[in-house]
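Undergrad: Below are the sequence and a predicted model; questions follow.
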Amino acid sequence: MKQSMSKKRINKVGSLDEGFSRISDGCSLMFGGFGGVGNPPTIINGILQKGIKDLTLIGNDAGFPTIGIGQVVSQGRAKKMIVSHIGSNPVAGQLMIDGKMEVEFCPQGTLAERIRAGGVGLGGILTDIGIDSMIEEGKQKIKINDQNYLVETALTADVSIVYAKKADTFGNLVYETSARNNNPLVAMAGRYTIVEAEQIVETGALDPEAIITPGVYVDIVVQSEGIDWKWAWE
């Protein structure tokens, strides 16, 4: 006689406090988004409210002074940033000039590939971007087929924070238009990945063809408290 076997579905939905148990002073924090759009607002507000500091922030940019990750930077909570640019946040520039925050600049495409490499377990990438410029300072060079390349190390972080339009209870993710920027790569490269989702549905409710990030990369999903995107057009 056959015995029926029930499969217990994994539920990764949790509270913001559970997620914050992994974010502490001095940790490295990788964030998705571009210019604030796609940054997880509820998680960032929590970082500000809890007074978490001395962070190493890894992401595309420094946001704007009062928008997205830029708020963390503007309040002096970051000791270092690894970014493609900080030009949209003059406070970040001043902190760098004053020696209060270290900034490691990385070309945008190279930065994305370094994060992707970290997410898939590679040690780094080879690129000719930055050859014979200040970018190559202190970096190893390799010649392949008479072409010089820089060795750019892979990037990972203690915690990745991600913003998604929809998540199911297993952590499969769907993003909305440009808010997808960098979030799929960031989700892969964190040793612990926290997802803030606008909408959380049961596993199986998402169209499999629409899922961008598989839930295997996600550790916890928290409900977003909402955000008004009107600022982007003002």
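TA: That came through, no problem.
Undergrad: all contacts plus neighbour counts: C-alpha atoms, from now on.
TA: Noted.
Undergrad: which residues are in contact with the biggest helix by length in the chain?
TA: Ordering each helix of the chain by length in residues (DSSP state H) puts helix 108-120 first. Outside helix 108-120, the residues within contact range by Cα atoms under 8 Å, 6 or more residues apart in numbering are 60, 83-84, 123-125, 127, 129, 152-156, 182, 185-190.
Undergrad: Okay, one more to line up with it:
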Amino acid sequence: MDKVLTAEQALAGIGDGATLAVGGFGLCGIPSTLIAALHRAGVSDLRVVSNNCGVDDWGLGILLADRRISRVTGSYVGENKEFARQYLSGELEVELCPQGTLAERLRAGGCGIPAFFTPAGVGTQIADGGLPWRYHLDGTVAVASPAKEVREFGGVAHVLEEAIVTDYALVAAARGDRHGNLVFDKTAQNFNPLCAMAGRVTIAEVQELVEPGEFDPAQIHLPGIFVQHVVHGPDVEKRIEKTTVTDTAPKATR
């Protein structure tokens, strides 16, 4: 089955209020072509699950800046000032969870596992509840996280975490074929496979589009069974989130 569509065709079913799992980590491996097309489509009230929410002018940050996102489930938000402003002013609902827990919640959703126990978060507000999800304009808490079930296994306390399944998933791959089989480049194989598994309808943008049969089956990172639509996006701008410069100048000697 040829799953290749334009970005506009692939995203046509996403309406206001949809839930989205979006791959990538920081600015690495993000589906920027799909995010830009979704921004042009004008949908709003999006409920996003992603490791983070981009930066102020790139990635999911462009949707956030135009108030298109109403809720975020993620594990890291430190590089987006607008994100912090909207959250603290009560404009945005935010559910934070440990990064490994977020990854496993997505994987469990894709595998049909409704929930699982993990020791991560025991003894904190992750398990006990009370984390501010949304604030009132006056700074008081409008919505707080609920307490979760805690149970002992082998004498160690574990907290129950529910799996995540979303209406759609947007992911990015270095290479893909027309059947939706995907290959990711190095660390871009971070949250992308997990988000693809968690989406009921998964849309993958690929930099290089190949014909079915060109991949060695052993080299495929994500099989096409998890992907419903493929978008060819060869001209992807790759940004660096933080530039670290090392001083290589010779040291003065006495």
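TA: Alright, I've got the coordinates. Bear in mind that the values here come from a model prediction, so they are computed numbers and not experimental data.
Undergrad: before we move on, back to that, would you show me how to pick out the buried ones of the contacts of helix 108-120 of structure 1 in ChimeraX?
TA: Selecting just the buried residues from those in ChimeraX takes one command, with 16 or more other Cα atoms under 10 Å as the test:
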select :60,83,84,124,125,127,152,153,154,155,156,182,185,186,187,188,189,190
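Undergrad: Just the ones of the contacts of helix 108-120 of structure 1 in strands?
TA: 83, 124-125, 127, 152-153 (DSSP state E).
Undergrad: Pick out whichever of those sits closest to Val103 of structure 1.
TA: Among these, Val83 lies closest to Val103 of structure 1 (Cα to Cα), at 7.5 Å.
Undergrad: OK, contacts around the counterpart of the closest one in structure 2?
TA: Under the alignment (TM-score structural alignment), Val83 of structure 1 maps onto Gly74 of structure 2. The neighbourhood of Gly74 of structure 2, defined by Cα under 8 Å, 6+ apart, consists of 49-53, 94-97, 99, 102.
Undergrad: Which PyMOL command selects the buried ones in these?
TA: To isolate the buried subset of the contacts of Gly74 of structure 2 in PyMOL, counting by 16+ other Cα under 10 Å, use the following:
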select buried, resi 49+50+51+52+53+94+95+96+97+102
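Undergrad: The contacts of Gly74 of structure 2 into CSV, with extra columns for distance to Gly15 of structure 2?
TA: CSV is the format used below for the contacts of Gly74 of structure 2 (distance: Cα to Cα, whole Å):
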residue, distance to Gly15 of structure 2
Val49, 16
Ser50, 18
Asn51, 22
Asn52, 22
Cys53, 20
Val94, 21
Glu95, 22
Leu96, 25
Cys97, 26
Gln99, 28
Leu102, 25
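Undergrad: Counterpart of Leu111 of structure 1 over in structure 2?
TA: In structure 2, Leu111 of structure 1 lines up with Leu102, judged by TM-score structural alignment.
Undergrad: cool, and Ser133 of structure 1?
TA: In structure 2, the residue paired with Ser133 of structure 1 is Thr124, using TM-score structural alignment.
Undergrad: I'd like to know how far that match sits from Val150 of structure 2.
TA: Using Cα to Cα, to the nearest Å, one gets 12 Å for the distance from Thr124 of structure 2 to Val150 of structure 2.
Undergrad: between those two, which one's more packed in?
TA: Under the neighbour definition other Cα atoms under 10 Å, Thr124 of structure 2 and Val150 were set side by side, and Val150 has more, 18 against 11.
Undergrad: I'd like the distance between the closest residue to the more buried one other than its chain neighbours and Leu102 of structure 2.
TA: Computed as Cα to Cα, 6 or more residues apart in numbering, the closest residue to Val150 of structure 2 that is not its neighbour in sequence is Val159, at 4.4 Å. Distance of Val159 of structure 2 to Leu102 of structure 2, given as Cα to Cα: 13 Å.
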